[in-house]
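Visitor: No sequence on hand, only this structure:
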């Protein structure tokens, strides 16, 4: 068989694993807000939160790779691992950590709403797939629902473009690239190993950056608790489920589960940030869930034929675990 075919069971498992990863990631923005504080009451710096969590997760990764006797990546896997690291170890955490001191979680959800489309677009290009117009239509409807909700529900955060919005857009672009390349690598090696190697590749840079920006004053326990969550959950365990889901169900399809992330973030923000969950939020969330399942049934074309042996090898290997 020359191409890996995603079965209905693979897709179902991929969607559930993707949803688990998204649920873990959904706490990232509220926890980041708790850790970095607000402009009038700053806590940890964005640089320390982003790089410090990468260092902690890299230490856990080293132990995990040793315990599982992981093989070293092959020569042609180092560049995709580097791109994955630049996207999800450096770009996304650093840009969001800096931005979240200046915007509320509700405002940030406007930008997060574009992440599923961005991931699907990068994944389609990377895997040379041709999603149908029905797929893009449902993805567009879901993203429009997310953005419409955020715009009409922003409250005191305001809707005007802020300097932090540019950082959030860069963060979404970095995440899309990191997700797509990480999902592709998860078809060549165990999904858990992808994030571990990406973190270890970045350690020579993340460690000195974290040390240089370490807190010099006493931080509240809530800030350290938030730091621990984004280090162990957002930066490590969440990717175990997320990359496995992308490998099983395909990046283009499973990426649409991210449409749920803004609403889950809002739900988690109720106890953490004091925001209120009302009926319109529930109704919009139900509508978004409907677009995810509708998009799941829309056809996604197979990878185009190619003379690239590495791509053919990638498709033929299928799941590594």
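Guide: Sure thing, it's come through. Here the structure is a predicted model, which is why all the values come from computation and not from measurement. Numbering: from 1, shown residues only.

Visitor: hey, let's count contacts and neighbours off CA atoms from now on
Guide: Will do.

Visitor: show me where this structure has strands.
Guide: Assigned by DSSP state E, the strands in the chain fall at 37-38, 41-42.

Visitor: Quick check: which of the ones you listed is buried the most?
Guide: With neighbours taken as mean count of other Cα atoms under 10 Å, the strands of the chain reach their highest mean count in strand 37-38, at a mean of 17.

Visitor: ok, back up a step: as a markdown table, the strands of the chain with distance to residue 283 would be great.
Guide: Formatted as a markdown table, the strands of the chain follow (distance: least, Cα to Cα, whole Å):
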| stretch | distance to residue 283 |
| --- | --- |
| strand 37-38 | 30 |
| strand 41-42 | 35 |
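
Visitor: also this one, for the comparison:
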């Protein structure tokens, strides 16, 4: 139960990512938002490591795993999801599509972390995935739009990074896992951030800066601390199903902060995956 609660706290932090990204892109280029947030988060991570007296780099034997996390959740998910929003996907639409993430994470947990959920777990997960797929295809007139394909790429990146981080968090505190991943990504993120900021015109506003600060410090760093700890304690596949709570939470933020209209199909899709999360939490690994 404690692992599920910690993972749920991470999901609460992540649920504000899409609205915050939308705000950030009102004043900053999508590529700068995706790469720049990693640079800011890397600075915060390095400061935390130094304050704790921990090494600034992970053990050499684990560098490959941290490189996978950096490529997937530090670069991949922010970039693809930001481009999806820039390509025309609304925050509400992206929020429901992200409901596929728990199923993708569960598959990665089986392939990489050696977990073996029960049949009931897979039935409930499949139900959630089918609900999201039906919603996405119906909203796209029977086909997937470019923005949907970008979101699928983002989800694959997130599933890989969540699984690898959850596996490492079994032996390393969650805050150090994400900190090391960010430090490993810094040699690429920082120069690219400087280059993008110098070559692309920006229009920073108060709401854009606030959105950028959220995705940098909360989405990219602080949210991962309870998230990875929860995955390690509760099991990657099972605790990862708390992400099914992210679509309805993101819909709420989109309605409150962005004044997006909540259509019946959108709410129905979110409720469908919400029902599935209760079922998956009853199906113990």
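Guide: Looks like it came in fine. All values derive from a computational prediction rather than experimental measurement.

Visitor: Which of the strands of the first structure sits closest to residue 243 of the first structure?
Guide: Of all the strands of the first structure, strand 37-38 sits nearest to residue 243 of the first structure, with 30.3 Å by Cα to Cα.

Visitor: Give me the buried positions along stretch 188-207 of the first structure.
Guide: The neighbour-count check on stretch 188-207 of the first structure (16 or more other Cα atoms under 10 Å) flags 188-203, 206-207 as buried.

Visitor: still on that earlier bit, so which of the strands of the first structure is nearest residue 56 of the first structure?
Guide: Residue 56 of the first structure sits nearest to strand 37-38 of all those, at 20.8 Å, using Cα to Cα.

Visitor: which residue packs closest to the aligned residue in the second structure for residue 222 of the first structure, ignoring adjacent ones?
Guide: With TM-score structural alignment as the criterion, residue 222 of the first structure lines up with residue 207 in the second structure. Leaving aside its sequence neighbours, residue 207 of the second structure sits nearest to residue 23 (Cα to Cα, 6 or more residues apart in numbering; 6.0 Å).

Visitor: To which residue of the first structure is that neighbour aligned?
Guide: In the first structure, residue 23 of the second structure lands on residue 34 (TM-score structural alignment).

Visitor: and its match, what does it touch?
Guide: By Cα atoms under 8 Å, 6 or more residues apart in numbering, residue 34 of the first structure lies in contact with 222, 223, 226.

Visitor: hang on, the second one packs against residue 43?
Guide: Yes - taking Cα atoms under 8 Å as the contact criterion, residue 223 of the first structure and residue 43 are neighbours in contact, 7.5 Å apart.

Visitor: Find residues that contact each of these two.
Guide: In contact with both residue 223 of the first structure and residue 43: 35, 36, using Cα under 8 Å, 6+ apart.

Visitor: and the match of residue 222 of the first structure, how many neighbours?
Guide: Neighbour count for residue 207 of the second structure, taken as other Cα atoms under 10 Å: 16.

Visitor: Against residue 81 of the second structure, how distant is it?
Guide: Taking Cα to Cα, to the nearest Å as the measure, residue 207 of the second structure falls 19 Å from residue 81 of the second structure.

Visitor: now do residue 188 of the second structure
Guide: Relative to residue 81 of the second structure, residue 188 of the second structure is positioned 19 Å away (Cα to Cα).

Visitor: how close does the residue nearest to residue 207 of the second structure get to residue 277 of the second structure?
Guide: Computed as Cα to Cα, the residue 23 of the second structure to residue 277 of the second structure distance reads 29 Å.
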